[in-house]
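Undergrad: The following block contains a protein sequence and its predicted model.
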Amino acid sequence: MKENYTGAPANRVDGRAKVTGEAKYTAEFDIPEVAYGVVVNSSIAKGKIKRIDTSAALALPGVLQVFTHENRPGYTWLDSHYQDEDSPPGSPFRPLYSKEIMFSMQPIALVVAETFELARYAALLVQVDYEMQPHETDFKANLKDAYRPKKYKSTKPPEPRGDAEGAYDQAALKLKETYIHPPQHHNPMEMHAAIAKWDEDGKLTVYDKIQGVQNSQKYLSNAFGLKPDDVHVISPFVGGAFGSGLRPQYQLFLAVLAARELKRAVKVVLTRQQMFSFGHRPNTLQEISIGASTEGKLESVQHHAYGETSRFEDYHEDVVIWPGVLYHCDNMKVSHQLVGLDVYTPLDMRAPGGSTGIFALEIAIDEMAYKTGIDPLEFRLRNYTTTDQSKGLPHSSKELKECYRQGAERFGWDKRSMAPRSMKEGNQLIGWGMAHGAWEAKQQEASAKVVLSPEGKLTVSSATADIGTGTYTVMSQIAAETMGLPLENVTFLLGDSTLPKSPLEGGSWTVASVGSAVKLVCQKLQEDLLKLAQKMENSPFKDAQPEEVSFANGQMFLTQAPASSISLLALLQQNEGKPVEAEATQKPEKEQKKYSSYSHSATFVEVQVDEDLGTIKVTRVVSAIAAGRIINPKTGRSQILGGTVWGIGFALQEHTVMDNHLGRFMNHDLDKYHLPVNADTPATDIIFVEEKDEVVNPLGVKGLGEIGIVSVTPAIANAVFHATGKRIRELPITLDKLL
């Protein structure tokens, strides 16, 4: 009997290594004679460095060098040499390139010393005089200068459909509101770090916190004029990233530069404050207009978004694609414009664009439901779409209605009274809200390799990452089940640029992409093993085709005649005791282009709002998820739970505060940047709705990393309205806004 590992709640294969400290994160690698680099950041937001005095720092015994724009080596500084796989259009930032200051906290020097403590002290002694220039960091004040980018980092906003303006004017019921969320920062537990070591043969070994080692490899080889094979990037464990590790950050470049010049290993670890100096979820303002009939049918939807970006890159997210994905309406018009500011370029942050666009759209839909007097769930059902109108394509699978049904039943939605402020316990106003969401299910090209040892141990590898999502475990499960081996006999290797090519670990596509490659390479290995069996004397497999053979319990056998079998160990003896290897690349099938593929969610939330104090507590969450085949319900549940916690923070707490006078984010630490803790997080009921999809990828899986957050934030906002009767359209929803 073949053991089914996929679909089983297997424990993390890397769990013991993580809890015992055996798992090494970037800054923990012990490199002999390593020197320590500490970054000096600018204190102004825009201008020029008139003078930078490093003499006091260099006078300290043990300080090896202070690198600035004045003494850094000469490199080719072409834009194309500093772009990476996640770069938006524009001119990427190059550390220590010139005396120009483009944003507050820009890295302007690297102090390298024998010890970290000495480097940190010496960094305080670097004196800088600036020629200050007027800066602009006020997002709302600069909306008048918004522009449409010439190129888009992500999807170009869909073309208008029908006559949205005319239909709005004729609609019986109208809504026109503005929705805002502030900048937010990723704040993973592990700070960004890099260790660089140049070998005597001119080759470079780097340990980097990154969501794709081959992205760092590409970046470094281009920036330093190296052959890709001469750059080895290692990142076996990542302590959270959420998008902050998609692009190589400046500590990587600085560590490599210093190591090359000093001819010794250099480690650079950013501080929590410096983690606020690159990338964030952009400040975004959205204007939504909806026209509907008295029967609750959408007749017009207009969705216009404004997002911040830097002066040097055009960062754009898929904020306005969601009306066409989530609802049926024949008259739609959307647009997305950018506001250039003197800040670092924003960066993908968990469900980029989806968290933003769906937050606003799902609150607006709730508002329109109340205008029509129709229950918010029923209103959504009346405007359900069976196609992706933005693309004009059918869905490869869509079990959203089942998400509605199971989620509402588990939550008890039928017991909800419609009127705001109608549910109360003592001085606690009770609110029930819901929202639904989607996230695109993508598959990228990926490669994998397998090696079956003479002892029957299987090693599978791909240069992907595990940012805490469970990649090690899920890939091991796929390989073990495909090959019919015990899970403990499978080892998965990742986080090494010498391994087979893999896309960035992001976008919820890792299992779909790398997992499909793992399945394919195991099937290729099976074909090679079959060929070995066919060479045996009197082999029952002599005329067998690959599809006629099965693998289970360490055996290969004829599917229709299980008694005709051979152990894999015996097969390997036929290979003279040598391991059997295979490598394969899995590309998306052309058939996928005929469909639109998304995972879907329906989230139901209960909140309690103190009538006197305005404090809000989320007391119950039910989240129903349709995401194709679930490989591991245990790690999958953790993904949805993490997204739920993030949605609570998004709705009620997270806000990076910009001081526009200084042009700097001020609450740049975990003391002042508020995040949910255990006391803020209720018991969460997660339902995985059964969904079969034979188009989306060979495994039939859809991503879970992003779908868990997108509908949580608006569901909370809608619950707060139901509790209080006050509609808050600017996040986070804090007690001052309610009072």
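TA: That came through, no problem. These numbers were taken from a predicted model, which means no experiment stands behind them.
Undergrad: hey, let's count contacts and neighbours off CA atoms from now on
TA: Noted.
Undergrad: Which residue is the nearest non-sequential neighbour of A624?
TA: Nearest non-adjacent residue to A624, counting by C-alpha to C-alpha, 6 or more residues apart in numbering: I687, 4.5 Å away.
Undergrad: Just to be sure, the one you found is in a strand?
TA: Yes - per DSSP: H, G, I helix; E, B strand; the rest coil, I687 lies within a strand segment.
Undergrad: For it, give me its contacts.
TA: Residues counted as contacts of I687 (C-alpha atoms under 8 Å, 6 or more residues apart in numbering) are Q406, G407, V622, S623, A624, I625.
Undergrad: name the helices or strands packed onto whichever strand or helix holds S476?
TA: Here S476, judged by DSSP states H and E, is contained in helix 471-483. Here helix 471-483 touches strand 490-493, helix 516-534, strand 549-552, going by 3 or more C-alpha pairs under 8 Å, 6 or more residues apart in numbering; DSSP states H and E.
Undergrad: what's in contact with the host helix or strand of D736?
TA: Using DSSP H and E, D736 sits within helix 735-738. Residues outside helix 735-738 that contact it (C-alpha under 8 Å, 6+ apart): L613, G614, T615, I616, K726, I728.
Undergrad: Do a quick rundown of the strands in the stretch 551-700 of the chain.
TA: For the stretch 551-700 of the chain, the strands defined by DSSP state E, counting those that start in this stretch occupy 555-558, 561-567, 580-586, 598-610, 616-626, 658-659, 664-665, 684-688.
Undergrad: Who wins on neighbours among the contacts of helix 735-738?
TA: I616 (23 neighbours; other C-alpha atoms under 10 Å).
Undergrad: which residues touch the closest residue to V518 other than its chain neighbours?
TA: Leaving aside its chain neighbours, V518 sits nearest to A448 (5.6 Å; criterion: C-alpha to C-alpha, 6+ apart). Listed by C-alpha under 8 Å, 6+ apart, the contact partners of A448 are 460-462, 499-501, 514, 517-518, 521, 583-585.
Undergrad: Tell me which of the strands of the stretch 551-700 of the chain sits most buried.
TA: strand 598-610 (a mean of 27; mean count of other C-alpha atoms under 10 Å).
Undergrad: try this one next to it:
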Amino acid sequence: MSVLGQPLDRVDGLLKVTGQARYAGEYPTDGLLYGSVVSSTIASGRVVRIDASAALAIAGVEFVMDHGNRPPMAGDDEDYSDADAADGKPFRPLFNDRVLYNGQPVALVVARDLELARHAASLVRVEYVEHPWCSDLRAELDKAEPAPAELPEPRGDFEGVYQAAPYQVDATYETPIEHHNPMEPHASTVIYKEDGSLEVHDKTQGTQNCQNYLCQVLGLEKEKVRVLAAFVGGAFGSGLRPQYQLPLAAMAALKLRRSVRVTLTRQQMFTFGYRPRTIQRLRLASDAGGKLLGVAHHATGVTSRFEKFTEHVVEWSGMLYHCDNVKLSYDLVPVDLYTPLDMRAPGAALGLIGLECAMDELAERLGMDPVIFRELNFADSNMNEGKPYSSKALIACYNEGRARFGWDRRKAMPRSQRNGRRLVGMGMAGGVWEAMQMPASAKASLGKDGILTVSTATTDIGTGTYTALTQIAAQAAGLPVEQVRVCLGDSSLPTAPLQGGSFTISSVGTAVQQACEALHKRLLTAAASIDPDFASVTLDKISFTEGALVWGDKQLTYTDLVHASGVDAVEAQVDAEPDKKREPFSTATHSAVFAEVEVDEDLGTIHVTRVVSAVAAGRIVNPKTARSQILGGVVWGIGMAMHEETLTDHAFGRHMNHNLAEYHIPVQADVGDVQVIFVEEQDSIVNALGSKGVGEIGLVGVPAAIANAIYNATGKRVREFPITLDKLLDIN
């Protein structure tokens, strides 16, 4: 039986539930010091003076580091790379006396324990010269400038077609700033070694990215820095870039020649990147039969003064549906905030809100069922690229999703369904995410004990990577899963890309598969040394199963083959690249999301009672962990639709609800029944595994489906997200 496609329990599950899994802020070491960050209280200006005398007077406070006494940094602002950096001059903590945003780290207090460090940090006094500033996107709209994004060229004649079309929609949708709130705060434990090298445990999605960053910023040799992230307590974009606690901890360790840990507070988790605020204008046109004639999507997003952060917000509107006249544009507005960063399904989660809500509005004007309208405009090719899809089972998603959901019970007229005093509504939306594959390396090592160890530098941010790679390795090597060990999260292991974009299994999983297949060649060579008959046998005649090499009636165990090789372990390492057969095709995952809501007619409160998410993502390596990913995406989508919003006090340029009490995220009571359908989809082109990834697709489309359901319940279109009860109080 194939191991792939089986709902295997998480291989790291026992470690996590018993507390044996160590996270970045939990690694013990002798003489460890603790750092506490002092944050700026202005949005723009310069530091004139830092008075740390009161902090240093406390016994146990070792050092207060600022821009004037930190270790040297290599080069200037632009002299280092970051695998997830935006265009511009990336921020470096304590680089100089400039203050670029409210909450910026301006000093680090280092003490013998965390409580002492935090108390001492509260005693540090900072004097500033304040400069003019603005943190409000709307106040700076006149300063919008084109984003440095490679947008598809306009096709057709949108303006002409739009003006002449019998059915039109022109609507503007707004989405707020949203902040990551993973369970594990960002932390770095830097263990200083006697030879001056650093062993760094960091909350990151890319150990090698962090290693490169530290080496370039601090002028360190690569062999002197090892970054580890064996376990990550949630990330989904917040750990793609090295966050500022990492260089602060490293600089303090180098300065003091001691081990240092810096853990950010929950409030400080709001002092780096976020999902950017956007204003999106959608203009759609169709003929009387429901065929899309024109699509225009213009987005304006917020960015920092020092970097131009761009996302793929509008591109989806040119590829999800068939349309010959398309115009896509994207502007940025720089403000005095930190640079935004990637947040689950970056760009798509925002752009699909605009597109799919506008599609619902146009379907209503046509008097057409929203699902039928989308089916009518199905695109079998990505018109942005001019390439057919390697596979696209979106029609099956529509069909299986609406059948499971009971879409035929939906009434098109708003306010037509009730449950007592609650208005009932049903809505749906489509979803799309690119199915990427990146170059990746992996090593497979088979020991004398018959245990296969697979290693690669990628991380597991809680998505089940350890488990999926175990299954891939077991299947490819011909071993039971109990005899496979997976080593991840170590910069010294074979090269791997950042874990993000739903491409880890496609990229690293392919490398693992190929490494295990390369191992077969070495085992066959060993077999020939035991039995000369194997010398003339080709690999295609051999089967590798249950820990043995089998040819006809001859069978040799892996342990015998390793012993015959005269080495402790038979090893193979490969560098996997995307197959060239992908090049003529566009590759993507797709989904159809159906949502039901109940809205209290008197109070305006909203409850999502049911969601059905039908997903086409190629081969599902582990349906149990994959389902968990889709469930998490749906919950996050409920948050985007109804809860999540970072509130900024523009009088100070400071985020106000910087805690889990006031930054609202969904809890169990907010989530109704969620059903996940994995639609059958065969794809031999996307990669050898046929897998497309599920991390992002579970989120895209969910907020729009809920918004459309709220309209169906109440008859009120709310185009400013999140849709909170105050926006529905006038529905009677």
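TA: Alright, I've got the coordinates. Worth saying up front: this structure is predicted, and the values here are computed from it rather than measured.
Undergrad: And the TM-score, once the two are fitted together?
TA: Here the TM-score for the pair of chains, by TM-score structural alignment, normalised by the length of structure 2, is 0.99; 729 aligned residues with a C-alpha RMSD of 1.0 Å.
Undergrad: hmm, back to that, what's the matching range in structure 2 for the helix holding D736 of structure 1?
TA: Under TM-score structural alignment, helix 735-738 of structure 1 corresponds to residues 725-728 of structure 2.
Undergrad: Buried residues of that stretch, list them for me.
TA: K727, L728 (16 or more other C-alpha atoms under 10 Å).
Undergrad: that older thread, map the residue nearest to A624 of structure 1 onto structure 2.
TA: In structure 2, I687 of structure 1 lands on I677 (TM-score structural alignment).
Undergrad: What of A570 of structure 1?
TA: A570 of structure 1 maps onto D560 of structure 2 when the alignment is built from TM-score structural alignment.
Undergrad: how close does its match sit to D531 of structure 2?
TA: Distance, D560 of structure 2 to D531 of structure 2, using C-alpha to C-alpha, to the nearest Å: 12 Å.
Undergrad: So which of those two has more stuff around it?
TA: D560 (17 against 11).
Undergrad: which ones are touching the closest residue in space to the more buried one that isn't next to it in sequence?
TA: Closest residue to D560 of structure 2 apart from its sequence neighbours, by C-alpha to C-alpha, 6+ apart: K448 at 7.8 Å. Going by C-alpha under 8 Å, 6+ apart, K448 of structure 2 touches Y558, T559, D560, V562, H563, D568, A569.
Undergrad: Now do the contacts for V622 of structure 1.
TA: Applying C-alpha under 8 Å, 6+ apart, the residues contacting V622 of structure 1 are G407, R410, F411, T603, F604, V605, T684, D685, I686, I687.
Undergrad: now swap in V512 of structure 2 and tell me
TA: Taking C-alpha under 8 Å, 6+ apart as the test, what V512 of structure 2 contacts is S441, A442, K443, A444, V454, L469, I472, A473.
Undergrad: hang on, the earlier thing: in helices, which of the contacts of K448 of structure 2 fall?
TA: Y558, T559, D560, V562, H563 (DSSP state H).
Undergrad: how close does the last one sit to A592 of structure 2?
TA: Distance of H563 of structure 2 to A592 of structure 2, computed by C-alpha to C-alpha: 53 Å.
Undergrad: got it, and the third one?
TA: Distance of D560 of structure 2 to A592 of structure 2, computed by C-alpha to C-alpha: 51 Å.
Undergrad: Report the separation between D195 of structure 2 and A250 of structure 2.
TA: Distance check for D195 of structure 2 against A250 of structure 2: by C-alpha to C-alpha, it reads 15 Å.
Undergrad: Those two - which one has more neighbours?
TA: A side-by-side neighbour count of D195 of structure 2 and A250, using other C-alpha under 10 Å, places A250 first with 28 against 7.
Undergrad: In which helix or strand does E299 of structure 1 reside?
TA: E299 of structure 1 is part of strand 298-310 when elements are defined by DSSP H and E.
Undergrad: ok, now how distant is the aligned partner of L488 of structure 2 in structure 1 from Y472 of structure 1?
TA: Per TM-score structural alignment, the equivalent position to L488 of structure 2 in structure 1 is L494. Here the criterion is C-alpha to C-alpha. By it, L494 of structure 1 lies 8 Å from Y472 of structure 1.
Undergrad: Touching both of those two, which residues are there?
TA: D466.
Undergrad: Taking the contacts of V512 of structure 2, tell me the two that lie furthest apart.
TA: The two members of the contacts of V512 of structure 2 with the most space between them (C-alpha to C-alpha) are S441 and I472, at 14.5 Å.
Undergrad: Trace A59 of structure 2 over to structure 1, please.
TA: Aligned partner of A59 of structure 2 by TM-score structural alignment: P61.
Undergrad: same question but for S304 of structure 2, I mixed them up
TA: Using TM-score structural alignment, S304 of structure 2 lines up with S310 in structure 1.
Undergrad: Ok, A473 of structure 2 next?
TA: Counting by TM-score structural alignment, the partner of A473 of structure 2 is A479.
Undergrad: what's the answer for S44 of structure 2, then?
TA: Per TM-score structural alignment, S44 of structure 2 is aligned with K46.
Undergrad: and the residue positioned nearest the centre of structure 2, what does it touch?
TA: In structure 2, the centroid-proximal residue (C-alpha atoms, centre = their mean) is F236; its distance is 3.3 Å. Contacts for F236 of structure 2 (C-alpha under 8 Å, 6+ apart) come out as D342, M343, R344, I461, G500.
Undergrad: Surely the first one touches A235?
TA: In other words, D342 of structure 2. No - counting by C-alpha atoms under 8 Å, D342 of structure 2 stays clear of A235, with 10.1 Å between them.
Undergrad: rewinding a little: tell me which of the contacts of K448 of structure 2 you also see in structure 1.
TA: Using both residues aligned by TM-score structural alignment, their matches' C-alpha atoms under 8 Å, structure 1 keeps these contacts from those: T559, V562, H563, D568, A569.
Undergrad: since we're on the second one, how many residues are nearby?
TA: By the other C-alpha under 10 Å criterion, the neighbourhood of V562 of structure 2 contains 23 residues.
Undergrad: Which residue is the nearest non-sequential neighbour of it?
TA: Here the residue nearest V562 of structure 2, using C-alpha to C-alpha, 6+ apart, is K448, at 5.6 Å.
Undergrad: Tell me the counterpart of that neighbour in structure 1.
TA: When structure 1 is aligned by TM-score structural alignment, K448 of structure 2 is paired with P454.
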